[in-house]
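**Q** Sequence first, predicted coordinates after that:
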Amino acid sequence: MKLKFPLIAAFVAVLSLTACGGGGGDDSPGGNTSVSSPATLTKTDNTVGTGAEAVSGKTVNLTYTLWLYDASKSDHKGTQMESGPYSFKLGTNAVIPGFEQGVTGMKVGGKRTVEVPSSLGYGVAGSPPKIPGNSGLVFEIVLNSVQ
């Protein structure tokens, strides 16, 4: 019974994505307006860390790279948007939900790829001018320390 809501939400998300596509030209100056998003949050540990664990209430120091999600690419990494070091306190809603959920549970020294659906990212509004509405995101995260 607990799976009923997530299954319905995933089904609605898939239906809404199929209703979005096709028919129009590219009206943006110099860019592709194709938008795609994974159906669910996906975390893949490329390297499992051995240090302290990232848990709610702790400050994490990490390095990340962000790409727009692109379903046509084998690694789903579309246009690279930004990268760099970043620190924040888990459990304070300081970042988008998908990024916080993606970092939680990592251990220092770990490297993780996180695919974030639009609903756990910037949603319908996006984050203009860089991130279009309804865009999925792909993060590569290296956890450097937990305090």
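**A** Nice, I can see it.
**Q** contacts, neighbours, all on C-alpha from now
**A** OK.
**Q** can you tell me which helix in the protein is longest?
**A** In the chain, assigned by DSSP state H, the helix with the most residues is helix 4-20.
**Q** The structure to be compared is supplied as follows:
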Amino acid sequence: MGVTKQTLQPGNGVDYPQKNSLCAIAYTGALYDASKADNYFMGKEFDSSRSRGPLKVNIGMGKVIEGWDQGVLQMSLGEKAILTISSDSAYGPRFVSSHP
């Protein structure tokens, strides 16, 4: 599956990050739950930047999960989106089984 992006709020449509661009990313990580269609299929939350502030990272350099490296490069400045990332582009199948 890789990565799919659902835009919640469009960005400026002009400024897209390039590989190695420093990006500030506010995020919430949640497991996919097919029964939660009314909440963008977001199941159990396992991480969030809310209390720490945005993560600053050079995108496209393998410093974050592959799905972020791919998905963030498709987002323009100010965009808010949901990235649905398959386990092979995230933490792998063992992560899912360890977070019931």
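**A** Received, thanks. Everything numeric here is computed off the predicted structure, so don't read it as measured data.
**Q** Can you state the residues of the second structure onto which whichever helix or strand comes after the longest helix of the first structure aligns?
**A** Following helix 4-20 of the first structure in sequence order, the next helix or strand is strand 42-47 (DSSP states H and E). Mapped onto the second structure using TM-score structural alignment, strand 42-47 of the first structure covers residues 4-9.
**Q** For that stretch, buried residues please.
**A** Using 16 or more other C-alpha atoms under 10 Å as the test for burial, stretch 4-9 of the second structure gives no buried residues.
**Q** mean deviation of it from the first structure?
**A** Using mean C-alpha distance after the TM-score superposition for the first structure, stretch 4-9 of the second structure ends up 1.0 Å from its aligned counterpart in the first structure, as a mean over the superposed pairs.
**Q** who touches that stretch?
**A** With contacts defined as C-alpha atoms under 8 Å, 6 or more residues apart in numbering, stretch 4-9 of the second structure is touched by Gly71, Glu79, Lys80, Ala81, Ile82, Leu83, Thr84, Ile85.
**Q** For these, pick the one with the most neighbours.
**A** In terms of neighbours by other C-alpha atoms under 10 Å, the contacts of stretch 4-9 of the second structure top out with Thr84 at 24 neighbours.
**Q** The first structure: which residue goes with that one?
**A** Here Thr84 of the second structure is matched to Glu115 in the first structure, going by TM-score structural alignment.
**Q** can you give me the strands for the second structure?
**A** With DSSP state E as the criterion, the second structure has strands at 3-9, 22-25, 28-32, 42-48, 55-58, 80-85.
**Q** Same list (those strands) but as TSV, adding distance to Val96 of the second structure.
**A** Rendered in TSV, the data for the strands of the second structure read as follows (distance: least, C-alpha to C-alpha, whole Å):
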stretch	distance to Val96 of the second structure
strand 3-9	17
strand 22-25	23
strand 28-32	8
strand 42-48	10
strand 55-58	23
strand 80-85	12
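**Q** Ile65 of the second structure is nearest to which of those strands?
**A** For Ile65 of the second structure, the closest of the strands of the second structure is strand 80-85, at 9.4 Å, according to C-alpha to C-alpha.
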